[in-house]
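Student: any chance you could fold what I've pasted below:
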Amino acid sequence: MDAKAVKKLKVAELKSELKKRGLPTDGLKAVLVARLTSALESSANEEVKDDNGVADMEVEEKVVEPPPAKKQKKEPFYCLPDGYEIKDEPSLRPIRSAVKPTHTPLSVSTLDQNVELSSDAFDNKYLRGYVSLNNLSKTDYISTSVQGLCHVKSVRDYFLLGKELELEGARNGVNLQSGQVGCLVLRFGEVVRKVWSEGRFRVAVDPQDLVQEIVLQSKGKFQIGKQGNVSDFMTWLINMLHRGLLALMDKKSRKKKTTIITESFQGTVVVRSITTQKKDASTENSEFDDSVLSTNKKGLGEESAELEVSETDTTTNFLNLTLDIPHKPLFKDDDKGGLVIPQEPISELLGKFDGKRYLDAVQGGNLTKRRYTIQKLPKYLVLHLGRFTQNQFGKTEKNPTVITFPVDNLAMGQYLDFNGGGSINAPSTEMLNSMSVSELKSTAEKLKIPNSSMTGVEKSDLINLCSSALSSTTSNSYDLVASVCHSSDVNVETTAVDHLQEGGYKAHVRHDASQQWFEIDDHDVKPTMPQLVALSESLVLIFVKKE
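Tutor: All right, here's what the predicted structure looks like:
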């Protein structure tokens, strides 16, 4: 059928031909003719191929109607037990948004600029992304962790666009059964999309499916009705999401061991270990003998000769860093009679990674001193504050020391070690320009630039690669994105009560468009001040690197 024949067709015939090709049948006859003509020409171009298999190019430029927008597939609704389909779209819209919300790239790109309130089906106002998650009985440690990850932009956008559903395992139904690691990824993605959805049925999000999957896959370590340590749970959740995404990938992608989790949170730390052991330690009891540290009647020189000292450097990746809170005595206020809670700046805790301090540890019965230095900082820095410890009564005690930290511009440069020598020594632009090709390649390896990017390139290209990577590596200022804190009415001096079980968690999250901070405490979502966020009893801090 050619263009002339198309023009002679009646409207009913045109609609019939368009319907066969799955094209829209609305519009005037002229529109239908243009639409069918365009479809016929496209079909003809696909059939006529040259020797290289490329369709012949049209000589004349023609104005044709753009192809119709691809409609989003919608799941049907049925009335049970009668089994007939419900097609009343306006009444189903809030239910669809609550059960299975979807997001487009355009809507996701504007989330950080949104200041307008949305309404649920009962006309309750809420701000997208700043809604509560139902507490299923002491599951606030799960809810607050999810709230924090929901405001990590790279992770949020990944799951809002449903990219985990595009992975091979998700398409083929591999590792998706309850109890399998891929199922946890899908349940997490569902909650993220609900938190950021518009036009919800009810404001609060029900995370029951996610919580049940967490209980199942943690083998009961994290339970409903028993308060958990949010630091332990956050570490577990981030690692499980990484494993789950890898399980859903095809074999080729899985070998790279890279997911949105590692792209967002993974950094590198160098650990220097100095181990002191007896020379014949392999034949003796593996338990550490304190006597080897002291001077006895043999004299220091003789005793030292029996010891063997070894130094090793280990480079390892991390998804979060743990900071130890020092134990400080509590003093009573003479005037008011209350307790004086000590304070400690976060810079003092971060000194663990300054490349100068050695921390004592016992490994395999041998005394080990370790020094930590950060070699590569991640885009999102997750810090865990070790606030909970077990006392002699088997109860969990909480260190009430307030850790003060900046909400904006946390400086991490002094803890970044470029060459593994314990101090920053990153080359300047002038130094890069004066380097030879071999020196540039050596620098590129330290910056973790793939070898494939350095193959067959000019010196100027190597300089640009190193310069770009350095600007990212040495960018060392971070802004707080979210935090999780613990609150309890129990007296901090009480040792017979489990402080973890008697308290609860709250999340603090920042709204980028207004720079307003919100406190989310179960169903209570309210504005708060950044000064209060910085003075809370935080356990988890999530920072983002400044561009």
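Student: going by C-alpha atoms from here, please, whenever you check contacts or count neighbours.
Tutor: Fine.
Student: got the contact list for residue 451?
Tutor: residue 445 (C-alpha atoms under 8 Å, 6 or more residues apart in numbering).
Student: contacts for whichever strand or helix holds residue 232, please.
Tutor: Here residue 232 sits within helix 230-248, counting by DSSP states H and E. With C-alpha under 8 Å, 6+ apart as the test, helix 230-248 has contacts from 141-142, 145, 164, 167-170, 174-175, 181-185, 222, 253-254, 257-262, 319-320, 384-386, 539-540.
Student: recalculate using a threshold of 7 Å.
Tutor: Applying C-alpha atoms under 7 Å, 6 or more residues apart in numbering, the contact partners of helix 230-248 are 141, 145, 167-170, 174-175, 181-182, 185, 254, 257, 259, 261, 384, 539-540.
Student: just the buried residues out of those, in ChimeraX syntax.
Tutor: A single ChimeraX command selects the buried members of those (16 or more other C-alpha atoms under 10 Å):
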select :141,145,167,168,169,170,175,181,182,185,259,261,384,539,540
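Student: inside helices: which ones of the contacts of helix 230-248?
Tutor: Within the contacts of helix 230-248, residues falling in helices by DSSP state H are 141, 145, 168-170, 181-182, 185, 254, 261.
Student: can you name the two of these that are farthest apart?
Tutor: Using C-alpha to C-alpha, the ones in helices among the contacts of helix 230-248 span at most 31.8 Å, a distance reached by 141 and 168.
Student: now the helices for the stretch 1-150 of the chain?
Tutor: Ranges of helices within the stretch 1-150 of the chain are 3-8, 11-20, 29-47, 89-99, 105-109, 140-150, based on DSSP state H, counting those that start in this stretch.
Student: so which residues make contact with the helix or strand where residue 191 lies?
Tutor: Assigned by DSSP H and E, residue 191 falls within helix 181-195. Helix 181-195 is contacted from outside by 98, 101-102, 128-129, 131, 150, 156, 159-160, 175-177, 205, 207, 209-210, 213, 241, 244-245, 247-248, using C-alpha under 7 Å, 6+ apart.
Student: second input sequence below; structure requested for side-by-side comparison:
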Amino acid sequence: MFSDCVKKNGNSASGARLELFLQELSSFGQMCIGQGEGLSVTRGLTPELQEWLQGKKLATAQYIRKLLDHTMAKRAAEEPLEATYTSPASKKARVQDVQDEDAPSHVENGHANGNGTARAEDDVDDENDDRDAPATSTRQHAPDERYSDLYLDTISRKNIDFDFEKLCSVTLSNINVYACLVCGKYFSGRGAKTPAYFHALELGHHVYINMATKKVYVLPEGYEVKSKSLGDIKIVVDPRFTPDEVKALDKRKEACWDLWGRKYTPGFVGMNNIKANDYLNVVVQALSHVQPLRNFFMLEDLSSRPQVAQRFSILVRKIWNPKAFKCHVSPHELIQEISLRSGKKFSLTQQADPVEFMSWFLNNLHLSIGGSKTKSKSSLIQKIFQGSLRVESQTISARADASDRLRFEDAEIKAQTSPFMILTLDLPPAPLFQDDAEKNIIPQVPLTTILQKYNGISAQERTNMRMRYSLLHTLPPYLVMHIKRFQPNKFLGSQRNPTIVTFNPRALDMSPYVEPNPALHPPGEPLIYDLIANITYEGVKVRDDSVEGEAERKVWKAQVKEGGDSQQWWEMQDLFVEKVSAELLSTKESYIMVWERRKTAKKAKAT
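Tutor: The predicted structure is shown next:
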């Protein structure tokens, strides 16, 4: 067939003329194959070959491949193909995960097919392909600019969820992880013999994004896609903010909508409770509304810091992202790192105390951003939350005198100054015996009453010790208070005190509880704090196999205030987010409070 068509065009079937004709036809066949099956292309050929191909009306990739196979099979065996022609890589040497550099194409003992691999001529040549495969792989060129958006219509933004830990779903590797933008799964690598490559071949999912560089590639071809239409996906992977955008977060009033048309407010979004990590959710929600802490983790480059700081930074930015695909986020990536660093003390499968976790988390963030273990106020964490406390202690000693009467001996009072980041407030003991009418009455105590512990006058009795506490100037910009509700019990493990703490969320004056120091604070000047976050506890009765037939399940909720001059409060329990009235805050069992020092106190005095 081929010799007849050559003779009709005046060409000899042997010698240099045939060699030139075969080279041109081979190049044309590779070009057709690279651009797709069934695509007719005749530009760039000699008039002689164009005339013959147009006469056949079969200038397609499929026909050219068959023509080349038939011609090469008839070629004289004494003339090796490698001596004259070059061809694509063998079928065992596919695209590797290398840098995006244009490399020359190599082919040995095979013919190119549509996906950039090589097809052996017969079964005998398979062994030669495996032995002679080139050491360096090739990367296909990106298609023409007009076709650069190929496969982008297969992207499913509703299947994408970048909140989970970046681990390959096949090998569990965290190195060079790519996310499939069609199904949302994670795979490692994008070269030949990698999970991402095989996933593209098996399921036809072609578009992947590198989770570290945010570059998008088409597999198995391996070229990068630089379409601007992918910008929204890159924002969801790793939201970034400018200083002006961060400054405007507290002033933003308009709501946003996710891909499902659900309305949400940036900063007040639900957080997924994977199993029992609601204790972590409420702490993250509260800390993400501490303005200087939030701004630091949204703007600073923490790429060289430990993973706990990096993952908390990403989570905070996702909470405040106005262009999110979903109206909630998941702390899965952060809690996996926390579980690893804490020796599984804090995990997503077991409940924990939010106060213990908050203390551990703040100290680890302090060290992660360069804080010192010995030097005070050496990081932003300590500058925000750390204060000083004077503790006076006196040993209680007693003996019997000659008349067998008990006499207490005076002991030396020892004083020391200790730093703190969380103030613990003790509740008065709940009544042990109640009649039927009193069982429906929940005891209450004002916040100012339990703060008397730190006035420097009231003494606290401990085992063989009398303690007295007083706060020192200057108080930190943010005060974290812990209302101690759980007491150890050798029968029940721990016993909860249900006393309600009543308070006004605005204008808490802390000056009566601070030791006077005219050099640091004018006498009589108030220290006003406003509540910005309140973590509450709620016990829910559930049936179990115990003797009593039911147990109490811990439910944690976070109540946070909108920034700026707004007095609107939001209550968040896992994925449930709703507005709440400020007057109802003190009706819940408060456990952790975050108070912000009012910045207008000095200005009011100056005026």
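Student: tm score of chain vs chain?
Tutor: The TM-score (TM-score structural alignment, normalised by the length of structure 1) is 0.65; 383 aligned residues with a C-alpha RMSD of 2.9 Å.
Student: about what we covered before: want to throw the helices of the stretch 1-150 of structure 1 into JSON lines with distance to residue 81 of structure 1?
Tutor: Output for the helices of the stretch 1-150 of structure 1, formatted as JSON lines (distance: least, C-alpha to C-alpha, whole Å):
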{"stretch": "helix 3-8", "distance to residue 81 of structure 1": "48"}
{"stretch": "helix 11-20", "distance to residue 81 of structure 1": "34"}
{"stretch": "helix 29-47", "distance to residue 81 of structure 1": "42"}
{"stretch": "helix 89-99", "distance to residue 81 of structure 1": "18"}
{"stretch": "helix 105-109", "distance to residue 81 of structure 1": "37"}
{"stretch": "helix 140-150", "distance to residue 81 of structure 1": "35"}
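Student: deepest of those, which one?
Tutor: Among these, helix 140-150 has the highest mean neighbour count (mean count of other C-alpha atoms under 10 Å), at a mean of 24.
Student: report the aligned residue range of structure 2 for that one.
Tutor: Residues 278-288 of structure 2 are matched to helix 140-150 of structure 1 when aligned by TM-score structural alignment.
Student: buried stuff in the helix holding residue 232 of structure 1?
Tutor: For helix 230-248 of structure 1, using 16+ other C-alpha under 10 Å, the buried residues are 230-231, 233-235, 237-238, 240-248.
Student: nearest to residue 345 of structure 1 among those?
Tutor: For the buried residues of helix 230-248 of structure 1, the nearest to residue 345 of structure 1 is residue 231 (19.5 Å; C-alpha to C-alpha).
Student: counterpart of that closest one over in structure 2?
Tutor: So, by TM-score structural alignment, residue 231 of structure 1 is matched to residue 355.
Student: tally of neighbours for the closest residue to residue 474 of structure 1 other than its chain neighbours?
Tutor: Nearest in space to residue 474 of structure 1, with sequence neighbours left out and distances taken as C-alpha to C-alpha, 6 or more residues apart in numbering, is residue 413 at 6.9 Å. Residue 413 of structure 1 is flanked by 17 other residues according to other C-alpha atoms under 10 Å.
Student: mean per-residue distance, the following helix or strand past the helix holding residue 191 of structure 1 to structure 2?
Tutor: For helix 181-195 of structure 1, the succeeding helix or strand toward the C-terminus, using DSSP H and E, is helix 208-217. The superposed helix 208-217 of structure 1 is, by mean C-alpha distance after the TM-score superposition for structure 1, a mean 1.0 Å from where its aligned residues fall in structure 2.
Student: so where is helix 208-217 of structure 1 in structure 2?
Tutor: Counting by TM-score structural alignment, helix 208-217 of structure 1 corresponds to residues 332-341.
Student: so what's the counterpart of residue 117 of structure 1 in structure 2 closest to, chain neighbours aside?
Tutor: Under the alignment (TM-score structural alignment), residue 117 of structure 1 pairs with residue 255 in structure 2. Distance criterion C-alpha to C-alpha, 6+ apart; nearest residue to residue 255 of structure 2, sequence neighbours excluded, is residue 265 at 5.0 Å.
Student: surely that neighbour is in contact with residue 253?
Tutor: No. Checked against C-alpha atoms under 7 Å, the pair residue 265 of structure 2 and residue 253 is beyond contact range at 8.1 Å.
Student: ok, the two, which is more surrounded?
Tutor: residue 265 (18 against 12).
Student: quick one: the more buried one from residue 563 of structure 2, how far?
Tutor: 12 Å (C-alpha to C-alpha, to the nearest Å).
Student: try residue 452 of structure 2
Tutor: 30 Å.
Student: go on, residue 539 of structure 2?
Tutor: On the measure of C-alpha to C-alpha, residue 539 of structure 2 and residue 563 of structure 2 end up 30 Å apart.
Student: between those two, which is the more surrounded one?
Tutor: Set residue 539 of structure 2 next to residue 563 and count neighbours by other C-alpha under 10 Å: residue 563 wins out with 18 against 14.
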